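[1] from the sequence below, what's the structure:
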Amino acid sequence: MDRSLFLARLVGPTFVAVALGMLINLGMYESMIVEGLRAGILLYLSGLLSLLAGLAIVNLHNRWKMEWRVIITVLGWLMTVGGVIRIVLPQVAIAVGSMIYSGAASTIVVALIAGTLGAFLSFKGYTRHA
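    Next up is the predicted model:
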């Protein structure tokens, strides 16, 4: 199977599930986000996991041709950079995260973006390819 399809099949449904979880359990996710934006082991571990996942994607899928597959590459690089920032400059990660997640409305917007992206990748990954 094509690596792009494989990664779209992994990332797409994951984003959809996270987005649905955020929308259905908004209050709980806001509490988790606040907890995750404190300096500590949770921030470090999320950075480590993001770095590992991002590097895996970038090493398997570093395609920059302007088509839908570039989304996977961009996500891999964003995960890699986000992981490095959370590990090396946690105060910057906390500041940026606090700006992005400034309340229920921003959490809903993030969930809708993630859900749309996940639905698109799921569609691309699971539709028939000739």
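[2] going by C-alpha atoms from here, please, whenever you check contacts or count neighbours.
    Will do.
[3] gap between Pro90 and Leu42?
    Separation of Pro90 from Leu42 (C-alpha to C-alpha, to the nearest Å): 11 Å.
[4] swap in Leu23?
    22 Å.
[5] so the two - more neighbours on which side?
    Taking other C-alpha atoms under 10 Å, Leu23 and Leu42 do not tie; Leu23 has more neighbours (20 against 13).
[6] quick one: list the elements packing against the helix or strand where that one lies.
    Counting by DSSP states H and E, the element that carries Leu23 is helix 3-24. The criterion is 3 or more C-alpha pairs under 8 Å, 6 or more residues apart in numbering; DSSP states H and E, and the helices and strands that helix 3-24 contacts are helix 70-88, helix 104-126.
[7] here is the second sequence; please produce its structure so I can put it next to the first one:
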Amino acid sequence: MQTSLFLAQVFGLAYTIIGLGIIFNNKHYTKMIEELRTSAHYSYLGGVAAFVVGFAIITYHNIWISGWEVIITILGWAALIKGILLLALPQYIIDLSIKITKTKNLLTAFGGLALIIGLVLVYFGFFA
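    The predicted structure follows:
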């Protein structure tokens, strides 16, 4: 349970801040994603980071129960898959990310989803 609380606090704050950033500073995130096209080392480092974080989470927190803890497990698997895809198919993932930024309001919707996930984790990590 301590691991779940710690991860909920860390990822809750991170997702809340990132979600707010995407919602209120959409242009910055769009520019950042577009710059991945010309910066191969950033996509590589992002892939390695996502892979390591995802692998660590599913190694130490692969909890599949009906409770809020499963959110952390799902985020871990998502990070692992994202890392693998960024390392194995970087151009495809970059192109897909750019398409998301060009689709009206889709990036903002992802920001809203990140904010909701973040707030749920903050609640369970700090207050429940």
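[8] one step back: among the helices and strands packed on helix 3-24 of the first structure, which is nearest Trp64 of the first structure?
    helix 70-88 (5.5 Å; C-alpha to C-alpha).
[9] spatially central residue in the second structure, please.
    The second structure has Ala79 as the residue nearest its centroid, 6.5 Å off, counting by C-alpha atoms, centre = their mean.
[10] that one corresponds to which position in the first structure?
    Applying TM-score structural alignment, one finds that Ala79 of the second structure aligns to Met79 in the first structure.
[11] quick check: the gap between its match and Leu55 of the first structure.
    Relative to Leu55 of the first structure, and taking C-alpha to C-alpha, Met79 of the first structure is found at 8 Å.
[12] Asn25 of the first structure now?
    30 Å.
[13] so which of these two has more stuff around it?
    When Asn25 of the first structure and Leu55 are compared for neighbours, Leu55 comes out ahead with 19 against 11, by other C-alpha under 10 Å.
[14] now for the closest residue to the more buried one other than its chain neighbours: which residues touch it?
    Nearest non-adjacent residue to Leu55 of the first structure, counting by C-alpha to C-alpha, 6 or more residues apart in numbering: Thr80, 5.9 Å away. For Thr80 of the first structure, the contacting residues are Ser50, Leu51, Leu52, Ala53, Gly54, Leu55, by C-alpha atoms under 8 Å, 6 or more residues apart in numbering.
[15] please consider this matter closed, and thank you.
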